[in-house]
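S.K.: quick one: sequence and predicted model below, then my questions.
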Amino acid sequence: MIFGAVDAERIKLQSVRSPLWLALTVAVLSLGFAAVQAAAALPYSTLGPERAALGVAMFGVPVLMILAALSVTGEYRTGMIRTTFMATPHRWQVLVAKAIVGITLSGVLAALMSLGSMILIQAMVDGRQGEQLALTEFGVWRTTGAVALYAGSAALLAVGLGALLRHSAAVIAVLLLLPFVVEPLLGATPGVGSKLGPLLPFANANAFTGIPWLQSFSMFWGPVGSAVYFAGVSAAMFVAAVMVVGRRDP
């Protein structure tokens, strides 16, 4: 039954144009920012894989989160969710199917755009500046995998949040304000940032991907711990959504 639900979600994704446009937006933001970095690089500087993937992590992943959330809120907006639940009475299977499709799409796109950004930058700068971006370098694949894991976990978080809030505007506001406004303000607040900052979800995402970002506090754990923490927060949000959706009228 779960395989049928996954296939149904895949068909839904292919039947509308918005996922394609959002995927193109991810590509433009990711590769465009990579090109800007390459053009602005100083003659004697070097560009590492973490910096090359900055556009993917900072701009591409939020768009992928919105795409994952809209797969849920869009059905609530149109009322199609009732038909979906009638076709699949076990509602948790619907959310799991949406999560599987969202995680897969987000992870694959994030990995491709990360590699694409690194290849683009390496092609635009001289050999010494882009020596860390060669595909034979371990750091390239480590960063690509980390960004893909971040994107997949973020998609799971977005599906859960979308199921809980059900309104597209509210979900998009939370998904954008949390990493770009709320967390930076909390992390920079004197007396609070050093204690609360290491517990912020997206601060942990930045820590395990290694993406350079404004952060004035030290983490409680290393990159692996940050990855587990962010994945745990995403999983907790999804489990909460499954429990609520199973009891709430569509």
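M.R.: Alright, I've got the coordinates. None of these values were measured; they are calculated from a predicted model. Numbering: from 1, shown residues only.

S.K.: only C-alpha atoms from now on, for both contacts and neighbour counts.
M.R.: Will do.

S.K.: so for the chain, the centremost residue is which one?
M.R.: Of all residues in the chain, the one closest to the mean position by Cα atoms, centre = their mean is residue 151, 3.1 Å from it.

S.K.: could you measure from it over to residue 195?
M.R.: Between residue 151 and residue 195 the distance is 26 Å, computed by Cα to Cα, to the nearest Å.

S.K.: ranges for the strands of the protein?
M.R.: Per DSSP state E, the chain carries no strands over any range.

S.K.: how far does the longest helix along it sit from its chain's centre?
M.R.: Counting residues, the longest helix found in the chain (DSSP state H) is helix 91-124. The chain centroid and the centroid of helix 91-124 are separated by 8 Å, computed with Cα atoms, centre = their mean, to the nearest Å.

S.K.: can you tell me what sits against stretch 236-245?
M.R.: For stretch 236-245, contacts defined as Cα atoms under 8 Å, 6 or more residues apart in numbering pick out 91, 92, 95, 156, 157, 159, 160, 161, 163, 164.

S.K.: my read is that the second one contacts residue 246, right?
M.R.: Yes: counting by Cα atoms under 8 Å, residue 92 touches residue 246, with 6.9 Å between them.

S.K.: just to revisit the earlier point, as CSV, the contacts of stretch 236-245 with distance to residue 238 and neighbour count would be great.
M.R.: Below are the contacts of stretch 236-245 laid out as CSV (distance: Cα to Cα, whole Å; neighbours: other Cα atoms under 10 Å):
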residue, distance to residue 238, neighbour count
91, 13, 18
92, 10, 19
95, 8, 25
156, 7, 31
157, 6, 28
159, 7, 32
160, 4, 29
161, 7, 26
163, 8, 24
164, 9, 21
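
S.K.: list the residues that contact residue 59.
M.R.: Residue 59 neighbours (Cα under 8 Å, 6+ apart): 26, 29, 30.

S.K.: would a markdown table of those residues with neighbour count and distance to residue 143 be doable?
M.R.: Output for these, formatted as a markdown table (neighbours: other Cα atoms under 10 Å; distance: Cα to Cα, whole Å):
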| residue | neighbour count | distance to residue 143 |
| --- | --- | --- |
| 26 | 23 | 17 |
| 29 | 18 | 18 |
| 30 | 26 | 14 |
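
S.K.: ok, second structure coming up, stack it against the first:
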Amino acid sequence: MNLLAVERIKLFSTRSPWWCAIITLALTIGFAAILAGASSADTPIALSATQFGGSQFGIAVVMVLAALAVTTEYRFNTIRTTFQAVPHRSPALIAKAVVVAVVALVIGEIGAFGALGLAMLMRPNDGLGLHSTQDWLNVAGLGPVFAISAVLAMALGVLIRHSAGAIALLLIYYLAVEELVQIIPKVGHHIHEWLPFNVANKFLRGSAVVDGPAPSDSPLSPGWALAYFAGIALVFLLVALGVAKKRDA
């Protein structure tokens, strides 16, 4: 518990987490407001469309927050003090992963339900609400996806150690690479089915074709999709812990 308290204090002692949280909420809730305001009154909007800002852009900002949580320590060499206090290193990094995951979870839930609530206020006649299991996954599921994405980003930050490099790699992969993989002849589609954020999208949106981006082509069910995504993050975290133990701080 002491390690968790220390990591929480360290995280919120800088401005970047606060700014990242504000930007994430602005994107998640703001996109819902823009969509609700810009759509014709005669055309009801889909519930999944209200979550577009969070599921497409909010995740990217949360990953930046998580990466900065660890790379900033490497940049200013405060990680050395952390590892001197916790020589085995893994407990400190695990505590940091737990803290960033919880913060990301809270941000995701606030953003998701805030976006839905605002859209319902602006479009009271569209029948927006949590009417099915998939509706609940689409909204309440954003928090867990944020949390797992944060752990994945933090693990990558431990491996790369440089803020610019970690953030650039995360954003390029998330915003471009998974989509570009599909243009590889013959095998691109099959590879894309198993890429992490495409699978996470299956958990959030299922297979229904609604307004917004195309649904995930992952063959997994929503439950297994979340487990698969979490497994990838866990593998990266374990690799990061092993590397952190072997190299100099």
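M.R.: The structure has been received and is ready for your questions. Quick caveat: nothing in here was measured; it's all calculated off a predicted structure.

S.K.: got a TM-score for the pair?
M.R.: Once superposed, the chains reach a TM-score of 0.92 (TM-score structural alignment, normalised by the length of the second structure), with 244 aligned residues with a Cα RMSD of 1.8 Å.

S.K.: re the thing from before, buried set for the longest helix of the first structure?
M.R.: Neighbour-count burial for helix 91-124 of the first structure flags 91-111, 113-122, 124 (criterion: 16 or more other Cα atoms under 10 Å).

S.K.: re earlier: and the contacts of residue 59 of the first structure as TSV, adding distance to residue 208 of the first structure?
M.R.: Formatted as TSV, those follow (distance: Cα to Cα, whole Å):
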residue	distance to residue 208 of the first structure
26	21
29	22
30	19
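
S.K.: just the closest of the residues you listed to residue 135 of the first structure, please.
M.R.: residue 30 (18.2 Å; Cα to Cα).

S.K.: how far away is that closest one from residue 225 of the first structure?
M.R.: Residue 30 of the first structure sits at a distance of 27 Å from residue 225 of the first structure (criterion: Cα to Cα).

S.K.: kindly report the same for residue 202 of the first structure.
M.R.: Per Cα to Cα, residue 202 of the first structure is found 13 Å from residue 225 of the first structure.

S.K.: okay, the two: which has more neighbours?
M.R.: In terms of neighbours (other Cα atoms under 10 Å), residue 202 is the more surrounded of residue 202 of the first structure and residue 225; the figures are 21 against 15.

S.K.: the second structure: which residue goes with that one?
M.R.: Here residue 202 of the first structure is matched to residue 197 in the second structure, going by TM-score structural alignment.

S.K.: can you name the residues that contact that match?
M.R.: Each residue near residue 197 of the second structure by Cα under 8 Å, 6+ apart is listed here: 174, 178, 229.

S.K.: please redo it, this time with the cut-off set to 7 Å
M.R.: Residue 197 of the second structure makes contact with no residue, according to Cα atoms under 7 Å, 6 or more residues apart in numbering.

S.K.: and for the one 3 residues further on?
M.R.: The contact partners of residue 200 of the second structure, by Cα under 7 Å, 6+ apart, come to 145, 225, 226, 229.

S.K.: will you turn those residues into CSV that also has distance to residue 80 of the second structure and neighbour count?
M.R.: Below are those laid out as CSV (distance: Cα to Cα, whole Å; neighbours: other Cα under 10 Å):
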residue, distance to residue 80 of the second structure, neighbour count
145, 31, 24
225, 37, 24
226, 35, 22
229, 31, 23
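
S.K.: gap between the match of residue 202 of the first structure and residue 235 of the second structure?
M.R.: 15 Å.

S.K.: now residue 159 of the second structure
M.R.: As judged by Cα to Cα, residue 159 of the second structure and residue 235 of the second structure stand 13 Å apart.

S.K.: one more: residue 50 of the second structure?
M.R.: For residue 50 of the second structure, the distance to residue 235 of the second structure - Cα to Cα - is 32 Å.

S.K.: give me the more crowded residue out of these two.
M.R.: For the pair residue 50 of the second structure and residue 235, the greater number of neighbours falls to residue 50 (33 against 13), based on other Cα under 10 Å.

S.K.: could you find the counterpart of the more buried one in the first structure?
M.R.: In the first structure, residue 50 of the second structure lands on residue 52 (TM-score structural alignment).

S.K.: gap between the residue nearest to its match when sequence neighbours are not counted and residue 33 of the first structure?
M.R.: Once flanking residues are discounted, residue 52 of the first structure sits nearest to residue 118: 5.6 Å by Cα to Cα, 6 or more residues apart in numbering. In this view, residue 118 of the first structure and residue 33 of the first structure are 11 Å apart by Cα to Cα.

S.K.: what do you get for residue 136 of the first structure?
M.R.: Residue 136 of the first structure sits 23 Å away from residue 33 of the first structure, going by Cα to Cα.

S.K.: which residues are in contact with the closest residue to residue 194 of the first structure other than its chain neighbours?
M.R.: Counting by Cα to Cα, 6+ apart, residue 194 of the first structure lies nearest to residue 217, which is 5.2 Å off, once chain neighbours are set aside. Contact partners of residue 217 of the first structure, counting by Cα under 7 Å, 6+ apart, are 193, 194, 197.

S.K.: could you report the separation of the counterpart of residue 164 of the second structure in the first structure from residue 230 of the first structure?
M.R.: Aligned by TM-score structural alignment, residue 164 of the second structure pairs with residue 169 of the first structure. Remark: distance between residue 169 of the first structure and residue 230 of the first structure (Cα to Cα) = 24 Å.
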